[in-house]
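S.K.: what's the 3D shape of this:
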Amino acid sequence: MSDSNHKIFGRIHSFESCGTVDGPGIRFVVFTQGCPLRCLYCHNPDCQEIAGGTEITATEIVEEVKKYRSYMRFSNGGVTVTGGEPLMQPEFVAEIFRRCKELGIHTALDTSGYVPINAAKPVLDYVDLVLLDIKSYKPETYRKVTSVSVEPTLKFAEYLQQIEKPTWVRFVLVPNLTNEPNNMEELARFVSGLSNVEKIEVLPFHKMGEYKWEQLGYEYQLKNTPEPTLEEVATAMDTFRKYGLKVA
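M.R.: Okay, the predicted model is just below:
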């Protein structure tokens, strides 16, 4: 929403000034508030409710970003907006990215793709790179992980190819859940058909957010799920490489 001075407001959880895992180089990472998914392994469950967090203007965020331009320039980094789900606040995120592009700063959007494409289009105009989280390919597994349907995400992925938007696909490897061989094979086959995908990132499941679930009084259903072994990670990476995908 906008006030009388046309400042674009949004709600964020926090930001990280020197992130190194959400896109190329050193990045200023903005964690937006609100998410339509309820991922079993979510490490930011305190980002889920749209009414939480802190209200802030896009201008205030960009003023903070400017302080780190030298780090971004030196490392070929930029700004990443993640969440939560950034595309729940499209006007706000589009304004952050628009201002960054005016400053010559690389922009990356980390999204689940679980959004109406028409809502995403104005944001994508100012995005250099999309980090697309595909939690699973098999519909039943995706719903078990997220509580929602996989179809919007797959349609979003196809739209990104249609507009030739550079994309990195991210896949969280969870033992006894997402690492089922057919699930990974089908995801690899789907992603290999997308000419705009530069690489796929296999992210090993971890429990670093478990304490947040406990603090919020939520039940952490993956309490007894182990982190993947090096062998399981290697198997997943080999599955994607078999389909000609660059894997990180």
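S.K.: rest of the way, CA atoms for contacts and neighbours
M.R.: Fine.
S.K.: I'd assumed K199 was in a strand, is it?
M.R.: Yes: read with DSSP: H, G, I helix; E, B strand; the rest coil, K199 is one of the residues of a strand.
S.K.: my read: it touches P166, true?
M.R.: No: the criterion here is CA atoms under 8 Å, and K199 misses it with P166 at 9.6 Å.
S.K.: and the residue most central in space within the chain, what element?
M.R.: The C-alpha lying nearest the average C-alpha coordinate of the chain belongs to D110 (CA atoms, centre = their mean; 2.9 Å). D110 belongs to strand 106-111 when assigned by DSSP states H and E.
S.K.: immediately after that strand, which helix or strand?
M.R.: Using DSSP H and E, the next helix or strand after strand 106-111 towards the C-terminus is helix 117-124.
S.K.: Pull the residues that contact stretch 211-228.
M.R.: Applying CA atoms under 8 Å, 6 or more residues apart in numbering, the set of residues contacting stretch 211-228 from outside is 40-41, 43-46, 173-176, 204-207, 210.
S.K.: can you tell me which of the residues you listed are in strands?
M.R.: Secondary structure assignment (DSSP state E) places 173, 204 from these within strands.
S.K.: Which among the contacts of stretch 211-228 count as buried?
M.R.: Neighbour-count burial within these applies to 41, 43-46, 173-175, 204-206, 210; the criterion is 16 or more other CA atoms under 10 Å.
S.K.: Now show me the structure for the sequence below, then we'll compare the two:
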Amino acid sequence: MAVSLGTGIPVRTPPLAGVTAREAATPAAAVQHRPMAGSVHSWDLSTGVDGPGTRFVTFLAGCPLACLYCHNPDTWKMRDGKRVPADAMVAEAAKYEAFIRAAGGGTTLSGGEPLLQPVFAGELLHRFKHELGLHTALDTSGYLGARATDALLRDTDLVLLDLKSWHPGLYQRLTGQRLRPTLDFARRLARLDKEVWVRFVLVPGLTDDPANIEGVASFAASLGNVTRVDVLPFHKLGASKWERLGMDFTLRDTPTPTAPELATAREIFEGAGLTAV
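M.R.: Predicted structure coming up:
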């Protein structure tokens, strides 16, 4: 049930100006104040795909990647979000607190890329965890993992980490960015013994090469903190958004993977000793 901010979240002028363009390009540790507002695209209640149980999912606006199969290209630019105080987001999540708790769920920060706004993301995670007492999850590509402070990660119970490809060239083709920062972040999470669910999108003709899947599986298994792998089928549900934004959806003719193809990918991950769903 996606809810637009125009009707679902009370928006008021925040007491602080929020993250400036300069701060957005600065590691979180160098930011001296904690702005109480950020750029939010929308929020949603979901089950099964954004962490355990029923989740209150906050989609932050802005992303440094440009994934060819992204189904939310309307979240790429921070300016396309709405300025929302942290107070408003916490109050909105609190409306569903009892229901979420009974369903064994929690809250998830997604996007876009939450770590593009590390201070605001840290504020939300801290308050969701300590004020509402809810399980917290961070859905991230890991590309901006260096911006996640140790404090932010302490307030994160679970990281949903997108490992889009093992081959650096393919990763850059898929996202427009380098793979190395994501791998570095994954290793940092392992050192911190932070629980991780890996997300891998199976795209026929791109990410489905067995050698590529085996590379992702071997790396994930080597970390020791990956408790689940979600093998997600490529889909074209976001194609209309690309068209509406005047963008070329280059995968329009790419088929969705078949059930046997998904099963084969899961078997590769399971062969590496991982739990794949």
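S.K.: related to what we said a few turns ago, greatest separation within the contacts of stretch 211-228 of the first structure: which pair is it?
M.R.: Among the contacts of stretch 211-228 of the first structure, the pair separated by the greatest distance (CA to CA) is D46 and N176, at 25.6 Å.
S.K.: K199 and P166 of the first structure: which has the busier surroundings?
M.R.: Neighbour comparison, K199 of the first structure and P166: the larger count goes to K199, with 21 against 18 (by other CA atoms under 10 Å).
S.K.: what sits against the aligned residue in the second structure for the more buried one?
M.R.: With the correspondence set by TM-score structural alignment, K199 of the first structure lines up against R228 in the second structure. R228 of the second structure makes contact with 196-198, 274-277, according to CA under 8 Å, 6+ apart.
S.K.: the helices in the first structure, which residues?
M.R.: Read by DSSP state H, the first structure holds these helices, from start to end of the chain: 58-66, 69-75, 90-102, 117-124, 139-146, 151-162, 181-192, 210-216, 230-241.
S.K.: So what's the gap between the last one and the chain middle?
M.R.: On the basis of CA atoms, centre = their mean, to the nearest Å, helix 230-241 of the first structure is displaced by 21 Å from the centre of the chain it belongs to.
S.K.: and that helix, which stretch of the second structure?
M.R.: Alignment of helix 230-241 of the first structure against the second structure: residues 259-270, by TM-score structural alignment.
S.K.: Now that stretch on the first structure. Mean distance?
M.R.: After superposition onto the first structure, the average distance of stretch 259-270 of the second structure to its aligned residues comes to 0.6 Å, using mean CA distance after the TM-score superposition for the first structure.
S.K.: Check the spacing between the closest residue to T140 of the second structure other than its chain neighbours and A93 of the second structure real quick.
M.R.: Distances taken as CA to CA, 6 or more residues apart in numbering put L161 closest to T140 of the second structure, at 5.4 Å, once the chain neighbours are dropped. With distances defined as CA to CA, to the nearest Å, the gap from L161 of the second structure to A93 of the second structure amounts to 23 Å.
S.K.: Equivalent analysis for L153 of the second structure, please.
M.R.: Following CA to CA, the distance that separates L153 of the second structure from A93 of the second structure is 20 Å.
S.K.: So the two - more neighbours on which side?
M.R.: Counting neighbours by other CA under 10 Å for L153 of the second structure and for A93 shows that A93 has the greater number, 22 against 19.
S.K.: need the contact list for the more buried one.
M.R.: 56, 107.
S.K.: Need the counterpart of it in the first structure.
M.R.: Per TM-score structural alignment, the equivalent position to A93 of the second structure in the first structure is V65.
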